[in-house]
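> below: sequence and its predicted model.
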Amino acid sequence: MAAKREKKIDLNNLKPEEEMKYEIAKELGYLDKVLSSGWKSLTAKESGRIGGLITKRKRELKKQAEAEAK
């Protein structure tokens, strides 16, 4: 079997959801680890923290959008 090739990450061309994920990783100090070794290098605790913050921010954005629509 061929080895799995890692894609180079272009931080300038990310989808909004991916952008949020990388932004949170940077805020928590995990971005260097992710860029050098990939997301698989994070512990369950680290990735869980990122996922929790993504969920929290999505809820906040949804509340803001609903408030602006009224």
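Happy to help now that I have it.
> CA only for contacts and neighbour counts going forward, please
Noted.
> tell me how far the spatially most central residue of the chain lies from G48.
By C-alpha atoms, centre = their mean, the chain has its centre lying nearest to K21, at 1.4 Å. Note on K21: its distance to G48, by C-alpha to C-alpha, to the nearest Å, is 12 Å.
> let's bring in a second model and compare:
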Amino acid sequence: MKKKKKEKIETLEDKLKYEIAEELGLIDKIKEVGWGGLTAKESGRIGGLITVRKREMQKKKET
């Protein structure tokens, strides 16, 4: 019998991660091989852009 996957609650980081991956043209690769199939450079780029976006959002909240 096949186990049902737990429905994961999407966090802000998850939403940003997918959004940025799509902007960088990596979404097809992620759907094919998963997040583990990305190179360190690709993962780092996504992580860096997430950090930049989160800082921008924080600045907007402060002003």
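Arrived safely. On a predicted model such as this, the values are computed, not experimentally measured, just so you know.
> hang on, the residue nearest to the centre of the first structure packs against G52?
No - using C-alpha atoms under 8 Å, K21 of the first structure makes no contact with G52, being 10.6 Å away.
> leaving out the residues flanking it, which one is nearest to L49 of the second structure?
I20 (7.3 Å; C-alpha to C-alpha, 6 or more residues apart in numbering).
> need the contact list for the one you found.
Going by C-alpha atoms under 8 Å, 6 or more residues apart in numbering, I20 of the second structure touches 46, 49-50.
> what's it aligned with over in the first structure?
Matched by TM-score structural alignment, I20 of the second structure corresponds to I24 in the first structure.
> where's its match, which helix or strand?
Assigned by DSSP states H and E, I24 of the first structure belongs to helix 16-28.
> buried residues in the helix of greatest length in the second structure?
Ranked by residue count and defined by DSSP state H, the top helix of the second structure is helix 40-62. Neighbour-count burial for helix 40-62 of the second structure flags 46-47, 50 (criterion: 16 or more other C-alpha atoms under 10 Å).
> likewise for stretch 22-30 of the first structure?
Using 16+ other C-alpha under 10 Å as the test for burial, stretch 22-30 of the first structure gives 22-25, 30.
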